[in-house]
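Colleague: pasting the structure only:
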């Protein structure tokens, strides 16, 4: 078996989970199959660096004595945006990237790659909280804040912390096959193929983060009643408001109409059912409150540019296709 060396860049102020998540995913291959992966931990020196949380990390190689790398993982953390690290690491990245098969960033590690000029003109992602900052600092980038990861082959970027595991599983699948990647996901007790085009956080969570006190419990009510029509009258009645007042205040507070809000919750739930249940499309349509399977298919196509059947084919994990339960998400 051809060995593959994965390097992990360490620096003062690194996020330790950005390192540990992908590392444990690659390492877990050895628990389910013969692993080709060797690891190198690369720092400015071999002195311990302190992660954001205070965990000390020690490099096995310096910037000057790295082995040939098949992949380089660039984690995030406050240190990925510090002036010292940018000054030291960007020239090194510019030198190393062309001779490395893959360069992968996790979370705000995208800032290091961007400052090094490695992301010019690309579609990228990063932690949703820093996506606007990345877009402002680098206007030539197409920053997609909702994506879990974006893989261009030689360069890949992933979102906040656990999205690094999603990307790592996708890379394991590309290199070692779906069976191995699915087995690693089971070992880690995470989803296999939590697709890269899925949101960093769910629609219900996004709505609840935006909701003020007037609408704080509305999302829970909608989720419990998705099988119903849920028009403005239903929502206004639940909130104890007139329809006109509800529509005006909801639209101003949430930044979208009640109809669009309900539609996004229906479609978010539909995506979950497509990859976690073997239900027919008719049953999913009914559970999500659509009048007919055709109405459901058209709504799904408009939002995701792919049919429900194709979405299930692309993103359902191996366990689903064999009739087993999907591992829970940590």
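Modeller: That came through, no problem. What you are looking at is a predicted structure, and each value in this text was computed from that prediction instead of being measured.

Colleague: For the rest of this, base every contact and every neighbour count on C-alpha atoms.
Modeller: Noted.

Colleague: what are the ranges of the helices in the stretch 101-250 of the chain?
Modeller: Here the stretch 101-250 of the chain has its helices, by DSSP state H, counting those that start in this stretch, at 109-115, 131-137, 163-176, 178-188, 203-210, 218-224, 232-239, 243-254.

Colleague: Just send the ones you listed back as JSON lines, with mean neighbour count and distance to residue 296 too.
Modeller: Formatted as JSON lines, the helices of the stretch 101-250 of the chain follow (neighbours: other Cα atoms under 10 Å; distance: least, Cα to Cα, whole Å):
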{"stretch": "helix 109-115", "mean neighbour count": "25", "distance to residue 296": "37"}
{"stretch": "helix 131-137", "mean neighbour count": "16", "distance to residue 296": "32"}
{"stretch": "helix 163-176", "mean neighbour count": "22", "distance to residue 296": "28"}
{"stretch": "helix 178-188", "mean neighbour count": "21", "distance to residue 296": "29"}
{"stretch": "helix 203-210", "mean neighbour count": "14", "distance to residue 296": "18"}
{"stretch": "helix 218-224", "mean neighbour count": "15", "distance to residue 296": "17"}
{"stretch": "helix 232-239", "mean neighbour count": "16", "distance to residue 296": "20"}
{"stretch": "helix 243-254", "mean neighbour count": "15", "distance to residue 296": "24"}
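
Colleague: Included below, for side-by-side comparison, is a second structure:
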């Protein structure tokens, strides 16, 4: 018996959110000695559904016509998710089908549709790092963690941005057929079975809030532009013309992080840019970024991105360097 997978698409869905998981399921079916998967693509209406970028995919069945049982209900993401959560029929059909599905999963911003359908209430979930704050704000009953590549909470699975749908689907295959088959599928598709590190390694610099007052905005810009300077609380308080206690309180209140935490983030981002754009050795990177030593550089990278500076450079350094 093949496991039935129903994939939910909508106008503006992310094409890679569909292609990645479907290729994993189909490759697993090819390699499996028995069973495998039968993938059905469904939408609110039967017919062509345009992905972001205009490529049309045929939805062979309308969601209202899908009857259980379903093994896996997989909801995709896309840039038009804010519009999609207002599509009552789409959300109601996802909620209905969740009750006849053994498990429910989302790729990227598909988590918004699961949350709108009430499926993430009281659960931990993830989504694309750029959308994580918005998901948490819109759906406070959901505990949002922006770093993991995927999260399982009971029989509800959510994944991070775009290609993380491949990681998620490999985990589903491993649950169904064992890690040996999942590993074979990963090798066949030339991807990691367990991707090292989390989603944070792909995100833009870790920004705190922008201060409301001009002196602190200028000080924030100074910190970012001069990571190797003395950025201790006493030095920053003198530059701001405040007592250390008052400065720490005001800075934390206006940015959401303490001065020390902000300085570490700023220096970590400076180090990351240097790793991407230069061939400097790690001791030079540590010095220029204000982190001091390669040991501190390593600890900061492990703390923020769960990978080493060397691994980060190998993945993200531009070709010409």
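Modeller: The structure has been received and is ready for your questions. From a predicted model like this one, the values you see are computed outputs, not experimental measurements.

Colleague: The helices of the stretch 101-250 of the first structure: which one's closest to residue 321 of the first structure?
Modeller: helix 178-188 (11.6 Å; Cα to Cα).

Colleague: which residues of the second structure does that closest one align to?
Modeller: Under TM-score structural alignment, the counterpart of helix 178-188 of the first structure in the second structure spans residues 179-189.

Colleague: Next, the mean deviation of the matching stretch compared to the first structure.
Modeller: Mean deviation of stretch 179-189 of the second structure relative to the first structure after superposition (mean Cα distance after the TM-score superposition for the first structure): 0.9 Å.

Colleague: Distance from the chain centre to that stretch, please.
Modeller: Computed by Cα atoms, centre = their mean, to the nearest Å, the chain-centroid distance of stretch 179-189 of the second structure equals 23 Å.

Colleague: still on that earlier bit, can you list the helices of the stretch 101-250 of the first structure in CSV and add distance to residue 100 of the first structure?
Modeller: Formatted as CSV, the helices of the stretch 101-250 of the first structure follow (distance: least, Cα to Cα, whole Å):
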stretch, distance to residue 100 of the first structure
helix 109-115, 14
helix 131-137, 24
helix 163-176, 15
helix 178-188, 22
helix 203-210, 37
helix 218-224, 46
helix 232-239, 54
helix 243-254, 45
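
Colleague: I'd like to know which of those helices lies nearest to residue 267 of the first structure.
Modeller: Comparison of the helices of the stretch 101-250 of the first structure against residue 267 of the first structure by Cα to Cα identifies helix 203-210 as nearest, at 9.2 Å.

Colleague: ok, and what's touching the closest one?
Modeller: Here helix 203-210 of the first structure makes contact (Cα atoms under 8 Å, 6 or more residues apart in numbering) with 216, 219, 253, 254, 264, 265, 268.

Colleague: ditto for stretch 78-97 of the first structure
Modeller: Contacts for stretch 78-97 of the first structure (Cα under 8 Å, 6+ apart): 11-15, 52, 63, 103, 108-109, 111-113, 115-118.

Colleague: if we go to 7 Å?
Modeller: Stretch 78-97 of the first structure has contacts (Cα atoms under 7 Å, 6 or more residues apart in numbering) with 11, 12, 13, 14, 103, 108, 109, 111, 112, 115, 116.
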